[in-house]
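Colleague: No sequence on hand, only this structure:
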């Protein structure tokens, strides 16, 4: 019966173990993309192509800062990963 796990908790399958992932790769890749976008938007804003590049430059700068903040957070949170892996 499909409703048995809902009605009877003992009929449920055991939960899988959480997967350990390396967030540094994702955060570094995202920060690099924000940095490239910042350089492109900064050059377009400096040479005066379109006015909205000024706002896009600030958005890219904040994205890059958030990426660095996430890298710092991940560095300090890595001790939890090590503890869970043992």
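Modeller: Great, that's in hand. Since we're looking at a predicted model, the values are computed, not measured.
Colleague: going forward, measure contacts and count neighbours with C-alpha atoms only.
Modeller: OK.
Colleague: Wait, residue 74 touches residue 24, no?
Modeller: Yes: at 7.0 Å, residue 74 and residue 24 qualify as touching, with contact defined as C-alpha atoms under 8 Å.
Colleague: For those two, list the residues in contact with both.
Modeller: With C-alpha atoms under 8 Å, 6 or more residues apart in numbering applied, the contact sets of residue 74 and residue 24 do not overlap.
Colleague: Got another one to weigh against that:
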């Protein structure tokens, strides 16, 4: 079986409000964590405590994601504002 090779160029990646998207997702994870905290005992009794910690991990990783995408966004802005060295 022959290896498939593309016959056309790959499209440019879609750019959107990445910082807002990651921030929104982080807020949702944190809100879900806060909603579940009052039911800690119930989750513990029924073996579903991992739900609570999954939301906490999502919020924590989201904070890292916000830091990352803000830095990426700033680097893209710096690169687009810099003069073109080839011109």
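Modeller: That came through, no problem. A quick note: this is a predicted structure, and the numbers were derived from the prediction, not measured.
Colleague: What segments of the first structure are helices?
Modeller: 4-7, 23-46, 53-85 (DSSP state H).
Colleague: Could you dump the ones you listed into a markdown table and include distance to residue 16 of the first structure?
Modeller: Formatted as a markdown table, these follow (distance: least, C-alpha to C-alpha, whole Å):
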| stretch | distance to residue 16 of the first structure |
| --- | --- |
| helix 4-7 | 16 |
| helix 23-46 | 20 |
| helix 53-85 | 14 |
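Colleague: Show me which of those helices has the highest average neighbour count.
Modeller: Of all these, helix 23-46 has the most neighbours on average by mean count of other C-alpha atoms under 10 Å, namely a mean of 17.
Colleague: elements contacting it?
Modeller: The contact analysis (3 or more C-alpha pairs under 8 Å, 6 or more residues apart in numbering; DSSP states H and E) places helix 23-46 of the first structure against helix 53-85.
Colleague: Report the inter-axis angle for the helix it packs on versus helix 23-46.
Modeller: Orientation of helix 53-85 of the first structure against helix 23-46 (axes from the mean of the first three to the mean of the last three C-alpha atoms, to 10 degrees) gives an angle of 170 degrees.
Colleague: OK, contacts around the residue nearest the centre of the first structure?
Modeller: The centroid of the first structure falls nearest to residue 27 when counting by C-alpha atoms, centre = their mean (5.4 Å). The contact partners of residue 27 of the first structure, by C-alpha under 8 Å, 6+ apart, come to 67, 68, 70, 71.
Colleague: Looking at the second structure, which of those hold up?
Modeller: Among those, the contacts conserved in the second structure (both residues aligned by TM-score structural alignment, their matches' C-alpha atoms under 8 Å) are 67, 70, 71.
Colleague: Reformat those as JSON lines; add distance to residue 36 of the first structure.
Modeller: Converted to JSON lines, those look like this (distance: C-alpha to C-alpha, whole Å):
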{"residue": "67", "distance to residue 36 of the first structure": "13"}
{"residue": "70", "distance to residue 36 of the first structure": "18"}
{"residue": "71", "distance to residue 36 of the first structure": "17"}
